[in-house]
Structures are given as structure tokens and as C-alpha cells.
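**Student:** Here is the input, now give the coordinates:
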Amino acid sequence: MGAHCQGCNTNTLGIALEGNYDNRIEMPTEQFNAWCELKYYLCNKYSNMPVYGHREKGESECTGKKIHLIDLKVE
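**Tutor:** Now for the predicted structure:
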């Protein structure tokens, strides 16, 4: 069992996105596009599973103050 998202670690996947978004405002285009492709693949394979960021389910500073999690969730 992973420990990637408090209260949501059973039968789930944890994906790490590299970068310090306390300093950087935008994710590099290549990284964002790779995330979108992976998210699309996994959501289709596992029936549109929910996507959560660390700080949505517990106390964490991930992924940083300057990145908007909603931008990572849109299709």
C-alpha cells in the first residue's frame, strides 16, 4: 500500500510530478503534456478514477503554492 494521499491509499495509484512550484509558476510544456497523456490512459483503463493532489486530502505543501491543481485535473 502506498502513502501518497491521506485516506486514499487503498486500490489507488500515486503519480509524482517533479518540480518546485513554490518557485516556478508553470510546469514545462513537455511535462504537462506527458501528465495529460498518462492521466487520459489511466482514467480510461481504470474507469475515470478521481484525481487528487496531496494537499486536498491532508496537510502538505505539495505541489507548491504557485501551481493550480485544477489545471492538472482538466481533460
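**Student:** contacts and neighbour counts: CA atoms only from here.
**Tutor:** Noted.
**Student:** How many residues are close by residue 39?
**Tutor:** Residue 39 sits with 20 neighbouring residues when counted by other CA atoms under 10 Å.
**Student:** so which helix or strand takes in it?
**Tutor:** Using DSSP states H and E, residue 39 maps to helix 29-45.
**Student:** List the buried residues for the helix or strand following that helix?
**Tutor:** Next helix or strand after helix 29-45 toward the C-terminus (DSSP H and E): helix 54-57. For helix 54-57, a neighbour-count test (16 or more other CA atoms under 10 Å) marks residue 54 as buried.
**Student:** and for comparison, fold this next one:
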Amino acid sequence: MSLTFLPPQEESLTRIDLGLLLWEENTSSGTSLQVWWRYKKDLFEKQTIARMAKNFETLLEAIIASPERSVKELLV
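**Tutor:** Okay, the predicted model is just below:
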């Protein structure tokens, strides 16, 4: 499985302060997990979302690399 991180979307008129959407897509090279962040730009700075997204990406990569380990065992 591969990971695809879509660019975060800033929004002013959303009812959700912070959202994270994940879904699987079948591609010619296999299954890909799509990840998309959505956030209120009045509440979050772009750098904060980028940092959270990178930390989440690191966690997902560790889970894929060691699926037998629990999340608390992973060093992220």
C-alpha cells in the first residue's frame, strides 16, 4: 500500500474546525491510501497543519512498515 497526501485545504466557511479524510483508491500499481486535511484558516496557521500532517504521515509509514506492532510501540 502506498500513501498519497493531498495538499491541505484552507477554508473560511466550513462548519468543521479541523477535518481529516482517509480513503483507499485502487491504482495501476496497487492500493493507495489517500489523505486530505481540511481546516479553518481563521483557527490554524498553514505551518501548524503542515507539521501535524507530516507527523501523521510518519505515523502511517511506521504502521505500514510494522503492522504487527501496536501504535504505542512505534517511535514517531
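**Student:** After superposing, what score do the chains get?
**Tutor:** After superposition, the two chains reach a TM-score (TM-score structural alignment, normalised by the length of structure 1) of 0.37; 39 aligned residues with a CA RMSD of 3.4 Å.
**Student:** For structure 2, just list every one of the strands.
**Tutor:** For structure 2, the strands defined by DSSP state E cover 2-5, 9-11, 18-27, 30-40.
**Student:** what is the orientation angle of the last one with strand 18-27?
**Tutor:** What it means is strand 30-40 of structure 2. Taking axes from the mean of the first three to the mean of the last three CA atoms, to 10 degrees, one finds strand 30-40 of structure 2 and strand 18-27 inclined to each other by 160 degrees.
**Student:** which helices and strands does strand 30-40 of structure 2 pack with?
**Tutor:** In terms of contacts (3 or more CA pairs under 8 Å, 6 or more residues apart in numbering; DSSP states H and E), strand 30-40 of structure 2 is packed against strand 2-5, strand 9-11, strand 18-27.
**Student:** Just the buried positions in it, please.
**Tutor:** 32, 35, 36, 37, 38, 39, 40.
**Student:** burial of residue 43 of structure 1, as a residue count?
**Tutor:** With other CA under 10 Å as criterion, residue 43 of structure 1 counts 13.
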